[in-house]
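Colleague: fold the following and give me the result.
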Amino acid sequence: MSAPTWHDSTWDHEAEQLVELPTGMTICHRVDGPADGDPVVLVAGMSEDMTAWTPAFVGRLLERGHRVVRLDNRDIGRSSRVPSPAPPLWRLAAARPLPGAYSLHDMADDTVALLDHLGLGQVHLVGRSMGGMIAQIVAAREPDRVASLTSIYSTTGARRVGATALSTKRHMMRPPARTEEEWVRQHLAVTRHLSGTAHPVDVDEEVAHARLAWARLERPSPGGVLRQVQAIAASGNRSRELARIVAPTLVVHGDRDLIVHPSGGRATAEAIPGARHVEVPGMGHHLPASLALGVADDVLHHIESARSTRPRGDQP
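Modeller: Sure, this is the predicted structure:
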């Protein structure tokens, strides 16, 4: 049986919920799977909404009986736009955030507040790219809330590792899309650039995903994406913080990543005590259907291993 794709799937808009959190943000999220399932929380990356997690990846988790929580981070999707100026590009290039800029730690507070709202105790956290950074911070700050951590193509914030390729920076400098067709074209161009060498882009799949992400936008928010980039710079080197993580940790990275150099994954695994590092040959900064099932199976194996070593009283 083939893995489900965006092209043959229907997004249930009624499954989305909005909640105003004590952090001041209204966060859009959805919960799928049985109420008594072991909860897995998926945190997407910079400029990505919750649809970044493909039907193949989420479906694998649901098949195993998990309760799957997805969210739009602040400044993307249907979540709050932060009412502060977007940083100019020169500040981003120089890693000089505007005064008062929010940080990844503020975004981690959003995630924890959402867990509180949903009444979730311990959860399995899975984050990709910037979402991996957010998940790392939650695991470091809230050790009792995180049963396991999976960090996918992410980094520590140290300037000497995880650098973005110049070719990728050129893509990021292009003017934002103003129409759906421009949005789709830009999504295809960036995805082709980031997809790695062994996993070519499925055009039909990516067009279907891009149109869904556009349809969920009440309005495009290029300023929101710039503020998310700024949040990464505002958070600095988090290596010492990562050393406090006690949750069993899996680090997954591709060896052809052009937005977070593979050195970022290696540094993450070195910073977190006992972390297991998997570097996937030919994988870039993208999880297409051809990779989703394999990575999902790695995550599930990691979760099962964490469950088998968790004290009985700590079951979520």
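
Colleague: drop to CA atoms for contacts and neighbour counts, all remaining ones
Modeller: OK.

Colleague: output the contacting helices and strands for the longest helix along the chain.
Modeller: Secondary structure of the chain per DSSP state H: the longest helix is helix 289-309. Packing contacts for helix 289-309, counted by 3 or more Cα pairs under 8 Å, 6 or more residues apart in numbering; DSSP states H and E, involve helix 55-63, strand 146-152, strand 249-254.

Colleague: what about 6 Å?
Modeller: The contact analysis (3 or more Cα pairs under 6 Å, 6 or more residues apart in numbering; DSSP states H and E) places helix 289-309 against helix 55-63.

Colleague: the structure of the following sequence is requested for comparison with the preceding one:
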Amino acid sequence: MPRANSNGLDLEYETFGSAKDPALVLVMGLGAQMINWDNDFCGLLAGEGFRVIRFDNRDVGLSTYLDDLLVPNLTALLGGDLSQAPYGLPDMADDVAGLLDTLGISQAHVVGASMGGMIAQLFAINHPARLLSLCSIMSTTGDPTVGSATPEALGVLLRPAATSREQAIEQGAIGSVVIGSPGFPLSEEERRAKAAASYDRAFHPAGGARQTAAIISSHDRTEGLRTVSVPTLVIHGEADPLVDQSGGKATAAAVPDSELVLIPGMGHDLPRPLWPTFVESIVRNARRTA
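Modeller: The predicted structure follows:
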């Protein structure tokens, strides 16, 4: 896979489709690698006439690890010690801009899931001239009164890191049951296969801890979202236990003229049976661009 220098980091990335088509950047969530945007899903979007770009965020996958920075004490951070966050979500939005610079792309459609939705929102706020359309999936505004997690889902997020391959696979399989879509469940074999693929490609829990700190230390983006003027789509699962659907509703309410798509039975994942809905909605929103 190629790597792009961005913001002083090397970001692993991959493209689908023709370089002549409009760019569509996919931004993944907390601790998740670009392979969580499935090859076939990327192919569906490319088939609609987009140059699809997926990449590993900083500190995850095959992109640069920032292990010279501290591993944050999340308890202290939750208690208000913001010095525990070695970087923030705005830095990660700047990474997206740097990736586009390296690829020679002036403007792009940006789609983000979970933390990736937060990054996409900040890209829209901080780099408005670079954005053609925005899609925020299973994300929230940073307002602490919306988008809360259930205790069980929060437990998955904050549990100690695995210390072996088998433990990582077991944790991944269990976690996908807790936060996944009850209306579109994966089989045990599918859940374990996904967890194994992620572990075998890269396993870097310290990066996930730093990304968690970036989320916890982030500010409310509501007022900034009111300035977004590009076509905006918000997709959220009605059964999301990690980011309650109130987060998606608040995002859509903040962005003028945005479209909100709430999906029954969808949790905090991207189940294959819903790909046609996701793709149709993303493409429709992107084609609203003037």
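
Colleague: once they're superposed, what TM-score comes out?
Modeller: Superposed pair, TM-score by TM-score structural alignment, normalised by the length of structure 2: 0.95. Supporting alignment: 289 aligned residues with a Cα RMSD of 1.5 Å.

Colleague: rewinding a little: tell me the angle of the longest helix of structure 1 relative to strand 146-152?
Modeller: Inter-element angle recorded for helix 289-309 of structure 1 and strand 146-152: 150 degrees (by axes from the mean of the first three to the mean of the last three Cα atoms, to 10 degrees).

Colleague: so which bits of helix 289-309 of structure 1 are buried?
Modeller: Going by neighbour count (16 or more other Cα atoms under 10 Å), the buried part of helix 289-309 of structure 1 is 289, 291-293, 295-296, 298-300, 302-303, 306-307.

Colleague: residue 293 of structure 1 matches what in structure 2?
Modeller: Counting by TM-score structural alignment, residue 293 of structure 1 lines up with residue 276 in structure 2.

Colleague: now residue 161 of structure 1
Modeller: Using TM-score structural alignment, residue 161 of structure 1 pairs with residue 146 in structure 2.

Colleague: and the residue most central in space within structure 1, what does it touch?
Modeller: In structure 1, the centroid-proximal residue (Cα atoms, centre = their mean) is residue 44; its distance is 2.3 Å. Applying Cα atoms under 6 Å, 6 or more residues apart in numbering, we find residue 44 of structure 1 in contact with 128, 131.

Colleague: not counting residues beside it along the chain, what's closest to residue 31 of structure 1?
Modeller: Of all residues not flanking residue 31 of structure 1 in the chain, residue 69 sits nearest, at 4.6 Å (Cα to Cα, 6 or more residues apart in numbering).

Colleague: leaving out chain neighbours, which residue sits closest to residue 63 of structure 2?
Modeller: The shortest distance from residue 63 of structure 2 to any residue other than its chain neighbours is 4.5 Å, reached at residue 11 (Cα to Cα, 6+ apart).

Colleague: distance of the one you found from residue 254 of structure 2?
Modeller: For residue 11 of structure 2, the distance to residue 254 of structure 2 (Cα to Cα, to the nearest Å) stands at 31 Å.

Colleague: and residue 108 of structure 2, by the same measure?
Modeller: From residue 108 of structure 2 over to residue 254 of structure 2 the distance is 22 Å, taken as Cα to Cα.

Colleague: the more surrounded of those two?
Modeller: residue 108 (23 against 19; other Cα atoms under 10 Å).

Colleague: map that one across to structure 1 for me.
Modeller: Aligning on TM-score structural alignment places residue 108 of structure 2 opposite residue 123 in structure 1.

Colleague: show me what contacts its match?
Modeller: 39-40, 146-147.

Colleague: A helix includes residue 52 of structure 2, no?
Modeller: No. Using DSSP: H, G, I helix; E, B strand; the rest coil, the assignment for residue 52 of structure 2 is strand, not a helix.

Colleague: counterpart of it over in structure 1?
Modeller: Counting by TM-score structural alignment, residue 52 of structure 2 corresponds to residue 68 in structure 1.

Colleague: so what's that match up against?
Modeller: 31-32, 39-41 are the contacts of residue 68 of structure 1 under Cα under 6 Å, 6+ apart.

Colleague: redo these as CSV? Include distance to residue 107 of structure 1, secondary structure and neighbour count.
Modeller: What follows is the contacts of residue 68 of structure 1, written out as CSV (distance: Cα to Cα, whole Å; DSSP: H, G, I helix; E, B strand; the rest coil; neighbours: other Cα atoms under 10 Å):
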residue, distance to residue 107 of structure 1, secondary structure, neighbour count
31, 19, strand, 18
32, 22, strand, 17
39, 20, strand, 25
40, 18, strand, 26
41, 14, strand, 20
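
Colleague: coming back round to it: assumed the match of residue 161 of structure 1 was part of a helix.
Modeller: No. Residue 146 of structure 2 is assigned coil when assessed by three-state DSSP, not a helix.

Colleague: which ones are touching it?
Modeller: 246-247.

Colleague: against residue 235 of structure 2, how distant is it?
Modeller: The gap separating residue 146 of structure 2 from residue 235 of structure 2 is 15 Å, by Cα to Cα.

Colleague: can you give me the strands for the stretch 1-150 of structure 2?
Modeller: 3-6, 9-16, 23-27, 51-55, 108-113, 131-137 (DSSP state E, counting those that start in this stretch).

Colleague: got these as JSON lines, with distance to residue 221 of structure 2 columns?
Modeller: Shown next, in JSON lines, are these (distance: least, Cα to Cα, whole Å):
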{"stretch": "strand 3-6", "distance to residue 221 of structure 2": "24"}
{"stretch": "strand 9-16", "distance to residue 221 of structure 2": "25"}
{"stretch": "strand 23-27", "distance to residue 221 of structure 2": "18"}
{"stretch": "strand 51-55", "distance to residue 221 of structure 2": "24"}
{"stretch": "strand 108-113", "distance to residue 221 of structure 2": "15"}
{"stretch": "strand 131-137", "distance to residue 221 of structure 2": "13"}
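
Colleague: please say which position in structure 2 residue 17 of structure 1 maps to.
Modeller: Mapped onto structure 2 by TM-score structural alignment, residue 17 of structure 1 lines up with residue 2.

Colleague: how close does its match sit to residue 99 of structure 2?
Modeller: The gap separating residue 2 of structure 2 from residue 99 of structure 2 is 12 Å, by Cα to Cα.

Colleague: which one's more surrounded, the two?
Modeller: Remark: of residue 2 of structure 2 and residue 99, residue 99 carries more neighbours, 24 against 10, as counted by other Cα under 10 Å.

Colleague: and that one, what's its match in structure 1?
Modeller: Using TM-score structural alignment, the partner of residue 99 of structure 2 in structure 1 is residue 114.

Colleague: for residue 36 of structure 2, same thing?
Modeller: Using TM-score structural alignment, the partner of residue 36 of structure 2 in structure 1 is residue 52.

Colleague: tally of neighbours for that match?
Modeller: By other Cα under 10 Å, the residues close to residue 52 of structure 1 number 22.
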